[in-house]
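*Asks:* can you look at this prediction? I've put the sequence above it.
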Amino acid sequence: MEEVEYGLLQKPDCKAYEIPPAVRSSGHLAEEWKNCIFQGKLRLVAKGKFCYIQLLARDNSLFLACQVNPKFIERTVERTKDSSRYFVLTVVTPNGSNVYIGMGFDERNDAFDFWAALLDFADRIKNEEQPVVEVAGPDLSHLQLRDGQTISLSGGNKPVVANPPATQPKLFKLRPPPK
């Protein structure tokens, strides 16, 4: 049986950049990215226990696809050190080598939505993998009614009405605030 693919996020505007190798151990800086190699749409889709970042041209042709393991998001999607709107994607080529592509959004909200969708998917997969533990409560079988046993309730002086008539709620007036 083939697993179903479903969408996690779509953003209409996304850019991809050719990035220089990181020369510092602290990570990549988006301000160094000068060569924009793609402008188009982003789709984040899930299939099974993985999600995929797809960069699509305006005609929906695939420019790039990047598989993300939800257990190791930071190995595939790294945030830049100087901006919350840009990320470095580690794309594995068919021959097994890694290619690093810069990806960014013009709007900070779009970047936040992208990162939040990745983390939400990772949490969902983590929760699905955890075994369901049923907690046994106290034995309440002695509180059950036995066959033929009944309970009668009295409401004191007020008669008990099974189906109260529908009435309009009573409005009340609030006192003015203290001076």
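*Replies:* Perfect, I can see it now.

*Asks:* please count neighbours and contacts with C-alpha atoms only from this point.
*Replies:* Noted.

*Asks:* which residues does residue 29 contact?
*Replies:* 80, 81, 82, 83 (C-alpha atoms under 8 Å, 6 or more residues apart in numbering).

*Asks:* so which residue is smack in the middle of the protein?
*Replies:* Among the residues of the chain, the one closest to the centroid is residue 120, at 2.8 Å (C-alpha atoms, centre = their mean).

*Asks:* tell me the secondary structure for that residue?
*Replies:* helix (DSSP: H, G, I helix; E, B strand; the rest coil).

*Asks:* also residue 135?
*Replies:* Residue 135 - assigned by three-state DSSP - is coil.

*Asks:* doesn't residue 116 fall inside a helix?
*Replies:* Yes: counting by three-state DSSP, residue 116 falls inside a helix.

*Asks:* for residue 23, see how far away it is.
*Replies:* As for residue 116, its distance to residue 23 is 28 Å (criterion: C-alpha to C-alpha, to the nearest Å).

*Asks:* over to residue 53?
*Replies:* 26 Å.

*Asks:* take the one below as the second:
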Amino acid sequence: MEEEYESVLLIIRECFVYKIPPRTAARGYRAAEWGDLATSFLWKGRLRVVSKGRRCEIRLEDSSSGELFAMCPYEIHSNSVEAVLDSSRYFVLKIENEGRHAFIGMGFQERSDAFDFNVTLQDFVKAEKEAAERTVDTTPKKDYGLKEGQTINITIGNLGVKRSKPRSATNNNDGIVPLLPPPPS
């Protein structure tokens, strides 16, 4: 059995976790509804995005000890990570523990961190799609080459027939190419 190795795709040194109200109707989440974002966070720590085989996990860890606070298994076709409607720096994560799940708000101080987080998840999706296409194309290729001793005979019709059209009068100089004037200086 092959042993899978972990690959760290992204580390962001500071992120914030928020308790969020339940989603109302079909509209998405809004970070403005989470209270004062500068002071009302529940937890502050480090974020690591890790891939292991064909899985991806978003891990929220203590900055100094590395102790795991929460883990969000990232699934491409689900709502495991959702961007909020009113900010590019905040997201909603579906964290899971022993079969139970909860939704938490997660945000970054800097827009560049949020951009890096988004791009990392998009790169993972792109890599997964490419890997899926490679596994689909594992059917054996047909060999259209000639086996040893095989030959191909090609008959092209009308090769022995000469032209019956008369040559034009301008082309009647017996194959001699006229001299061209010298190039302008």
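*Replies:* Right, received. Where do you want to start? From a predicted model like this one, the values you see are computed outputs, not experimental measurements.

*Asks:* rewinding a little: so which of residue 116 and residue 23 of structure 1 has more stuff around it?
*Replies:* Applying other C-alpha atoms under 10 Å to residue 116 of structure 1 and residue 23 shows that residue 116 carries more neighbours, namely 13 against 8.

*Asks:* show me what that one lines up with in structure 2.
*Replies:* Using TM-score structural alignment as the criterion, residue 116 of structure 1 maps onto residue 119 of structure 2.

*Asks:* got it, and residue 38 of structure 1?
*Replies:* Match for residue 38 of structure 1 (TM-score structural alignment): residue 43.

*Asks:* which residue sits closest to its match, ignoring its sequence neighbours?
*Replies:* Of all residues beyond its chain neighbours, the one nearest residue 43 of structure 2 is residue 17 (5.1 Å), with distances taken as C-alpha to C-alpha, 6 or more residues apart in numbering.

*Asks:* tell me the contacts of that neighbour?
*Replies:* By C-alpha under 8 Å, 6+ apart, residue 17 of structure 2 lies in contact with 41, 42, 43, 44, 104, 105, 106, 107.

*Asks:* doesn't the fourth one lie inside a strand?
*Replies:* Pointing back at residue 44 of structure 2 there. Yes: Residue 44 of structure 2: assigned to a strand according to three-state DSSP.

*Asks:* is it true that residue 43 of structure 1 touches residue 54?
*Replies:* Yes: with contacts counted by C-alpha atoms under 8 Å, residue 43 of structure 1 reaches residue 54, the gap being 5.1 Å.

*Asks:* can you find the partner of residue 110 of structure 2 in structure 1?
*Replies:* So, by TM-score structural alignment, residue 110 of structure 2 is matched to residue 107.

*Asks:* residue 24 of structure 1 is in what secondary structure piece?
*Replies:* Assigned by DSSP states H and E, residue 24 of structure 1 belongs to no helix or strand.

*Asks:* which residues does the aligned partner of residue 77 of structure 1 in structure 2 contact?
*Replies:* Correspondence of residue 77 of structure 1 to structure 2, assessed by TM-score structural alignment: residue 81. By C-alpha under 8 Å, 6+ apart, residue 81 of structure 2 lies in contact with 74, 91, 92, 93, 94.

*Asks:* what's the most distant pair in those?
*Replies:* The two members of the contacts of residue 81 of structure 2 with the most space between them (C-alpha to C-alpha) are 74 and 91, at 12.9 Å.

*Asks:* quick one: map residue 51 of structure 1 onto structure 2.
*Replies:* So, by TM-score structural alignment, residue 51 of structure 1 is matched to residue 56.
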